[in-house]
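Engineer: any chance you could fold what I've pasted below:
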Amino acid sequence: MKKIGIITLNGYFNYGNRLQNYAVQEVLKLFGYYVETLIVDINKNQEKDKNRSLFKKNNSIKERSFVEIMDKINKKIWLSINKKNIEKARLNRTEIFKKFTKDFINETDFRINENNIPSNLADDYEYFVTGSDQVWNPDYMSGSSIYFLTFAPKEKRIAFSPSFGVSEIPFKYQSNYKKWIREIEHLSVREDAGAKIIKDLTGKDAKVLLDPTMMLTKEKWLSISSRPKNVGSTKYLLTYFLGGVPREYRDEINKIVKDNNLEIINLANIKDSETYQTGPSEFIQYINSASVFCTDSFHGAVFSILLETPFIVFQRKGNSPSMYSRIDTLLNTFDLNSRKASNIITNEEIFNIDFSHIPEILEYERNKTLTYLSKALGGKN
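Structural biologist: Take a look at the predicted model:
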């Protein structure tokens, strides 16, 4: 059987990353290929741009209020006091993510990096697919050419809904990005901002496609989900914030909990050690069973739509507008801008959400994506 190799961000800590990797694999398998995810050892490519990270950190501090700074200091003190327990919880969580990967994602037993790419690698695969996730984010991959598939013949390179995660490419990477992107014949991205970057850099048009997680049905996702131990008959509000929960957001969430007599479950809060040690399978079921889901996560919003769970999207604090572009594209595509926290005024609006128009949009967008992939895979049905 002919093979396809996936190049994506490898890691065992982020729900969206693991679930999109699984989704890319499952979609490509529909075309009759044996699909593997190649392990890229990015740490051996280049060091992260420390100056850029420090600049962003300093700017973030300047934008914070006194209350937010004090919250940050108190959090650091708590983390220092509970260092051993936190480390144990994180290690356990990583093992849970690794088990999910072993059970559901077919990874290679070898690694590649800029300085170690097997000479016969391109011959072993019919095609290579880069994506989804922020594989073209210069902050994450430090200008590595691997994520642009430069090791493979041009006719074997396919971009499947990759994301940049930034509004513009730093000058020092622009020359390479122009060259590498121009050499990808089958070009797609995950959000409108990414299409604009490509147009500005190369003059090429890139198709804006669904995130691969949305290519799989609700039933497919529930088939690999697991019910968390602390989910029973009690109704709960679920939170998942990657950028932390600012005090103003906490106040809004606590009011919803109080007004509607809900429990609260915080997925990304290390202080709740048991819930923090949750894997991707439980993540799906947590969202599916929630009365309402509050998040600043793109994939949090994605799974709320797929599972038809009432949700509220908060803008992540300290991030550039470009990071929010993918959520904007998502909500615009599915006519769900009403789910932004800034647009929800009454308590009734929190729970009254109409999903009846979603199946038709999903069908259209899925067909568009399948048509793109079919063409990229040599017209294969």
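
Engineer: C-alpha only now, for contacts and for neighbours.
Structural biologist: Fine.

Engineer: would you mark the buried spots in stretch 330-346?
Structural biologist: Residues of stretch 330-346 classed as buried: 330, 331, 334, 336, 337, 338, 339, 340, 341 (neighbour count, 16 or more other CA atoms under 10 Å).

Engineer: in which helix or strand would I find the second one?
Structural biologist: Meaning residue 331. Assigned by DSSP states H and E, residue 331 belongs to helix 321-333.

Engineer: name the residues that touch stretch 155-170?
Structural biologist: 126-138, 148-149, 184-191, 193-194, 197, 208-212, 320-323, 376 (CA atoms under 8 Å, 6 or more residues apart in numbering).

Engineer: start to end distance for that stretch?
Structural biologist: 28 Å (CA to CA, to the nearest Å).

Engineer: that stretch: how far from the chain's middle?
Structural biologist: Stretch 155-170 has its C-alpha centroid displaced from the chain centroid by 14 Å (CA atoms, centre = their mean, to the nearest Å).

Engineer: and for stretch 152-161?
Structural biologist: With CA atoms, centre = their mean, you get 21 Å for stretch 152-161.

Engineer: residue 171: how many residues sit nearby?
Structural biologist: When neighbours are counted by other CA atoms under 10 Å, residue 171 registers 9.

Engineer: next up, for comparison:
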Amino acid sequence: MHQLGVLTFHQCINYGSFWQTRCLVDGLRAYGADPVILNHHSDRIRRAEWRCALQPLLPVGTKREDFPLYASKIRKFVEAFASLPLTPPFALDNPADLEDFDLVIVGSDEVWNLRHPWYGGYPLFYGEGLAARRLASYAATFGSYPASKGLESYWADSLRKFDDISVRDENSRSIIKDALGLEPTLVLDPCLQFPETIPRSQDDSCVSSYLAVYGHSFPYWFQQAVRRSAASHSVSVVSIGYRNDWADAQWIDAGPDDFARFIAGARAIATNFFHGCVFSLVNTKPFVCVLSDYRCHKIHDLAQMVRAERHVVSEETPQADYDALLGGAPDPVTADQLASLRLRSRTYLNNVLN
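Structural biologist: Okay, here's the model as predicted:
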């Protein structure tokens, strides 16, 4: 019997998804544990994942010259996945071959998002089919599934089998509280809890020479405001992981390590992704973020948690605010809040592991 298993989305072609997995595994090792990742497999999901990775901007099609770059990005992720401590593969639809565990930790990532385009509604992430003496979650989230929808009894009954529950956002906390009648612990995403795992820039000569753009499908008014601010600070705009034609340069085929070092070396970050905000905070970088429909809950709640609400901008945000936000590091109150949340998260994990 394995002592500790981690169940998450460990093979997504997504920088944040990879790094939350890597950080959680390495963070658990710091507690003296020897975690392995439950290596679930589904041909249907892999095809969906790779289709999305090759055409991430739909309904806008991928340019012909970008297909080799997105394919190269996929290969770099596959190489990175091989570095993770994995169990033998098992079918996501039928986990009967999965080994027994003393404890399985479910999360982080959108493991409970019933609206996830390909993972949504898989009972395994709600603990069904797991051969474990104890179940716990760490920084799990319902993602884009709103608290206002409530949780059907089938899913709520599954979650009642968990011995300990923690979530990473207020939307998820509300869902658990309303459905189960208990108060889950609000904890930090693994990247914020265990930032020492994440590599930093090794090229000091490039520091502060560019503004990093992470995400895609940004509104035009955001693009213009970011470009004006970059010009005022005399830095170029470089997009990583995705094509953004309004940037000065593209680095589409960056791997997970490339991404981490690139963000660490940036002068500032403009994003509409949750982990764009997370990596900005990890590196104490100036940043601005615009909400998107899919990511609005988790970004809004993260900003509130760490007292960084002013970094979330709207069409009404004046240009002077962009210039200030992209020209200076996050407020010291954010660092204080992160320190407090790290202590809470550490206490939760200590209780789960001991």
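
Engineer: which position in structure 1 aligns with residue 285 of structure 2?
Structural biologist: Aligned counterpart of residue 285 of structure 2 in structure 1: residue 309 (TM-score structural alignment).

Engineer: hang on, its match packs against residue 286?
Structural biologist: No: in this structure, residue 309 of structure 1 is not within contact of residue 286 by CA atoms under 8 Å, at 10.3 Å.

Engineer: of these two, who's got more company?
Structural biologist: Neighbour tally, residue 309 of structure 1 and residue 286, criterion other CA under 10 Å: the higher count belongs to residue 286, 25 against 20.

Engineer: now for that one: what does it line up with in structure 2?
Structural biologist: Using TM-score structural alignment, residue 286 of structure 1 lines up with residue 262 in structure 2.

Engineer: ranges for the helices of the stretch 251-354 of structure 2?
Structural biologist: All helices of the stretch 251-354 of structure 2, identified by DSSP state H, counting those that start in this stretch, fall at 256-264, 274-282, 296-305, 319-325, 332-353.

Engineer: looking at those helices, which is nearest to residue 3 of structure 2?
Structural biologist: helix 332-353 (10.1 Å; CA to CA).

Engineer: as a check, name the ranges of all helices in the stretch 51-200 of structure 2.
Structural biologist: Using DSSP H, counting those that start in this stretch, helices in the stretch 51-200 of structure 2 cover 67-81, 153-159, 170-180, 190-193.

Engineer: deepest-packed of these, please.
Structural biologist: Burial of the helices of the stretch 51-200 of structure 2 is given as mean neighbour count (mean count of other CA atoms under 10 Å); helix 190-193 ranks first at a mean of 24.

Engineer: and the contacts of the following helix or strand past that one?
Structural biologist: Counting by DSSP H and E, the element after helix 190-193 of structure 2 in chain order, helix or strand, is strand 210-214. Strand 210-214 of structure 2 has contacts (CA under 8 Å, 6+ apart) with 230, 235-242, 247, 262-263, 266-273, 276.

Engineer: matching residues in structure 1 for whichever helix or strand comes after strand 210-214 of structure 2?
Structural biologist: The helix or strand immediately downstream of strand 210-214 of structure 2 is helix 220-232, counting by DSSP H and E. Aligned by TM-score structural alignment, helix 220-232 of structure 2 falls on residues 247-259 of structure 1.

Engineer: for residue 2 of structure 2, which non-adjacent residue is spatially closest?
Structural biologist: residue 101 (4.8 Å; CA to CA, 6 or more residues apart in numbering).

Engineer: circling back to that earlier point, redo the helices of the stretch 51-200 of structure 2 as JSON lines? Include distance to residue 34 of structure 2.
Structural biologist: Below are those laid out as JSON lines (distance: least, CA to CA, whole Å):
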{"stretch": "helix 67-81", "distance to residue 34 of structure 2": "18"}
{"stretch": "helix 153-159", "distance to residue 34 of structure 2": "25"}
{"stretch": "helix 170-180", "distance to residue 34 of structure 2": "28"}
{"stretch": "helix 190-193", "distance to residue 34 of structure 2": "17"}
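
Engineer: and residue 342 of structure 2, which of these is closest to it?
Structural biologist: helix 190-193 (5.8 Å).

Engineer: distance from the chain centre to that closest one, please.
Structural biologist: Relative to the chain's own centre, helix 190-193 of structure 2 is displaced by 10 Å; criterion: CA atoms, centre = their mean.

Engineer: so who does the residue nearest to residue 140 of structure 1 when sequence neighbours are not counted touch?
Structural biologist: Distances taken as CA to CA, 6+ apart place residue 48 nearest to residue 140 of structure 1, at 7.2 Å, with adjacent residues excluded. Residues in contact with residue 48 of structure 1 (CA under 8 Å, 6+ apart) are 139, 140, 141, 142.

Engineer: hang on, residue 48 of structure 1 in a strand?
Structural biologist: No: counting by DSSP: H, G, I helix; E, B strand; the rest coil, residue 48 of structure 1 falls outside a strand, being coil.

Engineer: relative to residue 325 of structure 1, how far out is it?
Structural biologist: 23 Å.

Engineer: repeat that for residue 56 of structure 1.
Structural biologist: 18 Å.

Engineer: and those two? which has more neighbours close in?
Structural biologist: residue 325 (20 against 14).

Engineer: mean deviation (superposed) between the one helix or strand residue 17 of structure 2 maps to and structure 1, please.
Structural biologist: In this structure, residue 17 of structure 2 sits in helix 15-29 according to DSSP H and E. On superposition with structure 1, the mean distance recorded for helix 15-29 of structure 2 (mean CA distance after the TM-score superposition for structure 1) is 0.7 Å.

Engineer: what range in structure 1 matches that helix?
Structural biologist: Under TM-score structural alignment, the match for helix 15-29 of structure 2 is residues 15-29.

Engineer: list of residues touching that stretch?
Structural biologist: 4, 6, 8-12, 35-37, 97, 101, 104-105, 131-133, 211-213, 215-216, 279-280, 283, 299-300.

Engineer: tell me the buried residues in it?
Structural biologist: 15-28.

Engineer: in stretch 124-132 of structure 1, what's buried?
Structural biologist: Those would be 125, 126, 127, 128, 129, 130, 131, 132, for stretch 124-132 of structure 1 by 16+ other CA under 10 Å.
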